[in-house]
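Asker: No sequence on hand, only this structure:
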């Protein structure tokens, strides 16, 4: 297996609101798409937004799951000040701050926000880790 992740799909209750959050609020580049799915082309991968019931049906599982799903998404940036800027940008776009940025015991600096559907995003500066292109 080639160790890449091509698309991360998030189940969202209100597609239009989620698109507005990611496209207008966070400035992610939206790809032309039709119907009940939206795609955003990122550096090296894609982000997809899809209604949770349709996503569960596609997978073949019960959509009634709740609580912490054991998954977070991470966005690494190039400095502590940028962590604070991105967290503020997300909050202005409608995100809920879950954990303010703090110095982490692993040597970096990070905080968490939840998008309007509760998907958890970490924004981090990790001095010894440089992912992506």
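Answerer: Received the coordinates, thanks. All of these numbers come straight from a predicted model, not from anything done at the bench. Numbering: from 1, shown residues only.
Asker: drop to CA atoms for contacts and neighbour counts, all remaining ones
Answerer: Fine.
Asker: wait, isn't residue 83 in contact with residue 121?
Answerer: No: when contacts are counted by Cα atoms under 8 Å, residue 83 is not listed as touching residue 121 (11.8 Å).
Asker: Give me the longest strand you can find in the protein.
Answerer: Of all segments of type strand in the chain, defined using DSSP state E, the longest is strand 96-103.
Asker: for it, which positions count as buried?
Answerer: Neighbour counts over strand 96-103 (16 or more other Cα atoms under 10 Å) mark 96-97, 101 as buried.
Asker: thinking again about what came up before, so if I had to pick from residue 83 and residue 121, which one is more boxed in?
Answerer: residue 83 (25 against 21; other Cα atoms under 10 Å).
Asker: Name the helix or strand for that one, please.
Answerer: helix 80-92 (DSSP states H and E).
Asker: Okay, one more to line up with it:
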């Protein structure tokens, strides 16, 4: 059985801030009809053909998940990973994210498992950018 697209939903504090970050910082394209604020509702980005990222304001996210609480900023339950072709690509994405307001948690460096860097988006969600090896 396959599912396409898979949608990852994340809670956010501010739609315009998150929209700018994912559009400008990661270069992702939005899908959907524009709401009154000029931002698609729901706010979804295409990561690739099989994956979308949906950003939901924290209050709405709490409604969706029911009895569960949204994790406080600084408490991460997952790391979202982006695989890229080369260390130079990893460096470029981390720098682009930094310029768009990301907090770089771990500068890109060579690790035993590959070349990786980690940044937090404006809501503290962690993203790891990795390449297989230095070239």
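Answerer: Thanks, I have the structure now. Values in this document were obtained by computation on a predicted structure and should not be read as measured data.
Asker: Report the TM-score for the pair.
Answerer: Once superposed, the chains reach a TM-score of 0.84 (TM-score structural alignment, normalised by the length of structure 1), with 126 aligned residues with a Cα RMSD of 2.0 Å.
Asker: Quick one: the buried residues of strand 96-103 of structure 1 as TSV, columns for distance to residue 108 of structure 1 too.
Answerer: What follows is those, written out as TSV (distance: Cα to Cα, whole Å):
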residue	distance to residue 108 of structure 1
96	22
97	19
101	10
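Asker: Let me see the ranges of the strands in structure 1.
Answerer: All strands of structure 1, identified by DSSP E, fall at 7-11, 30-31, 38-41, 46-50, 73-76, 96-103, 109-114, 120-125.
Asker: what's the mean deviation for the helix holding residue 83 of structure 1 versus structure 2?
Answerer: Helix 80-92 of structure 1: mean distance to aligned residues in structure 2 after superposition is 0.7 Å, counting by mean Cα distance after the TM-score superposition for structure 1.
Asker: Just send the strands of structure 1 back as a markdown table, with distance to residue 60 of structure 1 too.
Answerer: Below are the strands of structure 1 laid out as a markdown table (distance: least, Cα to Cα, whole Å):
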| stretch | distance to residue 60 of structure 1 |
| --- | --- |
| strand 7-11 | 14 |
| strand 30-31 | 27 |
| strand 38-41 | 21 |
| strand 46-50 | 15 |
| strand 73-76 | 23 |
| strand 96-103 | 30 |
| strand 109-114 | 26 |
| strand 120-125 | 23 |
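Asker: Out of the ones you listed, which is closest to residue 58 of structure 1?
Answerer: strand 46-50 (10.6 Å; Cα to Cα).
Asker: Any idea how far the closest one is from the middle of the chain?
Answerer: 9 Å (Cα atoms, centre = their mean, to the nearest Å).
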